[in-house]
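Student: Any chance you could fold what I've pasted below:
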Amino acid sequence: MDIENSVALVTGANRGLGRRFAAQLVERGAKVYAAARRPDTIDLPGVIPVQLDITDAASVARAAEIAADATLVVNNAGTSTGATLLDGDLDQIRLEMETHYFGTLAVTRAFAPVIERNGGGAFLNVLSVLSWAHPAGLGAYSSAKAAEWALTDAVREHLAPRGVQVSALHVGWMDTDMASSIPAEQKTDPAVVAELALDAVAKGQPEIVADEFTRTVKRNLSSAPRG
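Tutor: Reported below is the predicted structural model:
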């Protein structure tokens, strides 16, 4: 994937990791559509703000029309309600799945033909260590991320013959406002994660594991379930 000459759409680009992705893509020479539910919150120079709510079909369709020259999509937008599965609010649990699974799927379905028409390119899906580890206290989030991981693997196989690669980024806690309650020493710099991930996409890597904690969890996937 030629990052320097790419045309990228980054979802959730107004803060956190998405903002770092958008900034680094601009630095690397890409044309960047920075998408957010409120485009007025995007303050990065050199990007094209786009209104996008990935849970709204009409919003996704409009974004695909605006960014009709896209060759790279970073599916980064997400939410974290903290809902548990047995006693959490069902609307919040549904929001997690609507965002991480159905929202990512909607963007992928809208932009796959766009990228194919433009000669091929890539999707980068921002997943989580919680795609693999499923603590009870984050049951809704980890379930949605596990579903998004399965989605990523399935569409990778579907899109490969069409010249579209699909990469999955698995990462633990990052120094963003979503993880503001986590001690600093447990968090990774999101700028480092964005750089590592874009380098991996450029090399065509299907899976990117961004930190040692996530690597440890992956190594232990065959262990007996807890509890």
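
Student: Every contact and neighbour count from this point should use C-alpha atoms.
Tutor: Noted.

Student: From residue 176, how far off is the closest residue to residue 31 other than its chain neighbours?
Tutor: Here the nearest residue to residue 31 in space, its sequence neighbours aside, is residue 7; by Cα to Cα, 6 or more residues apart in numbering that works out to 4.7 Å. Relative to residue 176, residue 7 is positioned 25 Å away (Cα to Cα, to the nearest Å).

Student: out of those two, which sits in the more crowded spot?
Tutor: Taking other Cα atoms under 10 Å, residue 7 and residue 176 do not tie; residue 7 has more neighbours (24 against 16).

Student: wouldn't the more buried one be in contact with residue 72 here?
Tutor: Yes - Residue 7 sits in contact with residue 72 when judged by Cα atoms under 8 Å, with a separation of 6.1 Å.

Student: where exactly do the helices run in the chain?
Tutor: Listed from the start of the chain, the chain has helices (DSSP state H) covering 16-27, 57-66, 90-97, 104-117, 139-159, 190-202, 212-219.

Student: which outside residues touch the fourth one?
Tutor: The list of residues contacting helix 104-117 from outside it, by Cα atoms under 8 Å, 6 or more residues apart in numbering, reads 54-55, 57, 60-61, 64, 68-73, 75, 121-123, 148, 151, 159, 162-164.

Student: Second input sequence below; structure requested for side-by-side comparison:
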Amino acid sequence: MTTIEGSVALVTGGQRGLGRAFVHGLLSRGAAKVYATARRTVESNDPRIVPLTLDITDPDAVEAVAAQAGDVGIVVNNAGALFPGSLLKADMADVVATFETNVFGALRVARAFAPILAANGGGALVDIHSALSWGAGAAAYGASKAALWSLTNSLRIELSGQHTQVVGVHLGFADTDMVKAMKVDKLSPEQVADAVLHGVEKGESEVLVDEVSRRMKAALAGPVEGLTVTIGR
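Tutor: Got it, this is the predicted structure:
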């Protein structure tokens, strides 16, 4: 269980879409300060929001941000990438870039901030997965989110000794620029952020935000054919 009121948080990809909703959700629950990272930052009129430039695929940039944000007690690993195309036909560079952001970038952030969270009492690490973590047919994006899910489960064990709450988040689609062209049902970013932050405060290790993610998780016990989705073809 992590207390948000009075806390200092950091949200990667925190100036657009879902990340911005997390920033404002944290503040509405009483966070004292939120570092909002982005590749290209925009200044905020709210003194509680501290913009930081960050490309999570750049190890030096991740370390630089960690050096500036040593007071953080909550980290939301939100930054992500989605490139269209199938595994066999997409540009291989796009597949690599997907994993660089969604897997290795998130892990870089976790590694850089784990000592900071420990020094500040444990806190919480929140990783944003997807219901597509459990579904075949989502190409590099689904595969990368499956890898992140596995990493999160291992990080939960590795960080338990320092009392860091590690929260894995699954959802279908949030209404953000990344998926604006997709004709599917979408949650508002605010709905997602509220459900996740509620889970953080309740001490949960996994948050299934919507019925889509709950159905996909339940289907893991069934045949693989029941876990097929189609995007980006």
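
Student: Any idea what the TM-score comes out to?
Tutor: Overlay of the two chains. TM-score (TM-score structural alignment, normalised by the length of the first structure): 0.95; 223 aligned residues with a Cα RMSD of 1.3 Å.

Student: Please pick the buried ones from the contacts of helix 104-117 of the first structure.
Tutor: Buried subset of the contacts of helix 104-117 of the first structure (neighbour count, 16 or more other Cα atoms under 10 Å): 54-55, 60-61, 64, 68-73, 75, 121-123, 148, 151, 159, 162, 164.

Student: Residue 94 of the second structure pairs with which position in the first structure?
Tutor: Counting by TM-score structural alignment, residue 94 of the second structure lines up with residue 92 in the first structure.

Student: In this structure its match contacts residue 85, no?
Tutor: No - using Cα under 8 Å, residue 92 of the first structure is not in contact with residue 85, being 9.9 Å away.

Student: Need the overlap of contacts for the two.
Tutor: Shared contacts of residue 92 of the first structure and residue 85 (Cα under 8 Å, 6+ apart): residue 140.

Student: and the residue nearest to residue 170 of the second structure when sequence neighbours are not counted, how many neighbours?
Tutor: In space, and not counting its chain neighbours, residue 170 of the second structure is closest to residue 130: 4.4 Å by Cα to Cα, 6+ apart. Residues near residue 130 of the second structure, counting by other Cα under 10 Å, number 25.

Student: contacting residues for residue 130 of the second structure?
Tutor: Taking Cα under 8 Å, 6+ apart, one finds 142, 145, 169, 170, 171, 172, 173, 213 in contact with residue 130 of the second structure.

Student: Let's see that with 7 Å instead.
Tutor: The contact partners of residue 130 of the second structure, by Cα atoms under 7 Å, 6 or more residues apart in numbering, come to 145, 170, 171, 172.

Student: looking at the residues you listed, which has the most residues close by?
Tutor: The most crowded member of the contacts of residue 130 of the second structure is residue 170, carrying 28 neighbours; neighbours defined as other Cα under 10 Å.

Student: any idea what residue 223 of the second structure aligns with in the first structure?
Tutor: Alignment of residue 223 of the second structure against the first structure is given by TM-score structural alignment, with residue 224 as its counterpart.

Student: still on that earlier bit, just name the most buried of the helices of the first structure.
Tutor: Taking mean count of other Cα atoms under 10 Å as the contact definition, the stretch among the helices of the first structure with the greatest mean neighbour count is helix 16-27, which reaches a mean of 23.

Student: Please give the centre-to-centre distance between stretch 65-80 of the first structure and its chain.
Tutor: Centroid separation for stretch 65-80 of the first structure versus its chain: 9 Å, with Cα atoms, centre = their mean, to the nearest Å.

Student: Could you tell me where that stretch falls in the second structure?
Tutor: Following TM-score structural alignment, the partner segment of stretch 65-80 of the first structure in the second structure covers residues 67-82.

Student: okay, now the nearest residue to residue 23 of the first structure once chain neighbours are set aside: neighbour count?
Tutor: Spatial nearest neighbour of residue 23 of the first structure, excluding adjacent residues (Cα to Cα, 6+ apart): residue 44 at 7.0 Å. Summarising burial for residue 44 of the first structure: neighbours were counted as other Cα under 10 Å, giving 16.

Student: Could you check how far residue 44 of the first structure is from residue 26 of the first structure?
Tutor: Noted for residue 44 of the first structure: a distance of 9 Å to residue 26 of the first structure, by Cα to Cα.

Student: Over to residue 65 of the first structure?
Tutor: Relative to residue 26 of the first structure, residue 65 of the first structure is positioned 21 Å away (criterion: Cα to Cα).

Student: Same check on residue 108 of the first structure?
Tutor: When distances are taken as Cα to Cα, residue 108 of the first structure and residue 26 of the first structure turn out to be 22 Å apart.

Student: try residue 42 of the first structure
Tutor: Look at residue 42 of the first structure and residue 26 of the first structure: by Cα to Cα, they are 14 Å apart.

Student: Could you do residue 180 of the first structure as well?
Tutor: Between residue 180 of the first structure and residue 26 of the first structure the distance is 27 Å, computed by Cα to Cα.

Student: Ok, residue 51 of the first structure next?
Tutor: Distance of residue 51 of the first structure to residue 26 of the first structure, computed by Cα to Cα: 19 Å.

Student: sorry, back to before: and for the match of stretch 65-80 of the first structure, what are the contacting residues?
Tutor: With Cα under 7 Å, 6+ apart as the contact definition, stretch 67-82 of the second structure has outside contacts at 7-13, 19, 98, 101-102, 106, 116-117, 120, 123-128, 141, 178.

Student: cool, stretch 86-103 of the first structure as well?
Tutor: The contact list for stretch 86-103 of the first structure (Cα under 7 Å, 6+ apart) reads 54-55, 78-81, 83, 140-141, 144-145, 147-148.

Student: Just give the closest residue to residue 83 of the second structure, not the sequence neighbours.
Tutor: With sequence-adjacent residues excluded and distances taken as Cα to Cα, 6+ apart, residue 83 of the second structure is closest to residue 94, at 6.3 Å.

Student: Lovely, talk soon.
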